[in-house]
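In: got a structure for you, letters missing:
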């Protein structure tokens, strides 16, 4: 069994679902692992990960609209606001989504469904440099 790790750096421009499927899939291919388990981890508290449809971009728009309704940015609504009015809502959105995934690797590729894509879900309004930690263990 072989193991590989990588830190993927993603620049965000503000609140958005940023596709990272290709970067992750390309890295898995580079490792040469044919069968294994990929762990994708987001070590932040104001952005998260999600697996969603990757064919129709309106899905991403609807998700963003849903989260704006579910966890609004309203001044005075939250006690924690040391980094601005979007800080506490970002923490809550992260708590409602995922910080990590385990994805099987089959035939040298992450086993995404035909319409699935992996996204970094940025919850802050300002640009950030985010890290995604990848760990892959498996057989070549």
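Out: It's in. Please read these numbers as outputs of a predicted model, since none were measured by experiment.
In: going by C-alpha atoms from here, please, whenever you check contacts or count neighbours.
Out: Fine.
In: what about residue 43, neighbour count?
Out: 14 (other Cα atoms under 10 Å).
In: that one against residue 131, yeah?
Out: Yes - proximity of residue 43 to residue 131 meets the contact threshold set by Cα atoms under 8 Å, at 7.0 Å.
In: mutual contacts of those two, please.
Out: When Cα atoms under 8 Å, 6 or more residues apart in numbering defines a contact, no residue borders residue 43 and residue 131 alike.
In: try it against this one:
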């Protein structure tokens, strides 16, 4: 990746998919990620009889709902060439499908 010469500004991240999302969250203790995943799976279970969009399997519609409830775009300020995240913050690409292909994230400064 080419280094950005811009030292201050706003970094926008955008995921080009409807069944994954971007998230800024605790990045110190992995149990926070596990708890978020478990909570979301309880909130949006697979095999709900109300789903009609099931063409690609039991995780198809739940993945779209999870993506709609989270974010497909993040904006993070940067200064001195570094993202201004908090001490414990990390950026996650949250995959909502069991099996997926390659994911693309667009970065704009």
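Out: Thanks, I have the structure now. What you see is a predicted model; the values in this text were computed from it and never measured.
In: any idea what the TM-score is?
Out: Comparison of the two superposed chains (TM-score structural alignment, normalised by the length of structure 2) gives a TM-score of 0.94, and 109 aligned residues with a Cα RMSD of 1.3 Å.
In: got a list of what residue 123 of structure 1 touches?
Out: Residues touching residue 123 of structure 1, when contacts are defined by Cα under 8 Å, 6+ apart, comprise 14-16, 46-48, 86, 89-90, 93-94.
In: ok, now with 10 Å
Out: With contact set as Cα atoms under 10 Å, 6 or more residues apart in numbering, residue 123 of structure 1 has these partners: 12, 14-17, 45-48, 64, 67-68, 86-94.
In: and it, how far from residue 88 of structure 1?
Out: Residue 123 of structure 1 is 10 Å from residue 88 of structure 1, where distance means Cα to Cα, to the nearest Å.
In: likewise residue 41 of structure 1?
Out: When Cα to Cα is applied, the distance between residue 41 of structure 1 and residue 88 of structure 1 equals 21 Å.
In: who's more crowded, these two?
Out: When neighbours are counted by other Cα under 10 Å, residue 41 of structure 1 and residue 88 differ, and residue 88 comes out ahead with 24 against 19.
In: show me what residue 122 of structure 1 aligns to in structure 2.
Out: For residue 122 of structure 1, the aligned position in structure 2 is occupied by residue 95, per TM-score structural alignment.
In: is it true that that match touches residue 103?
Out: Yes - with contact taken as Cα atoms under 10 Å, residue 95 of structure 2 and residue 103 are classed as touching, separated by 9.1 Å.
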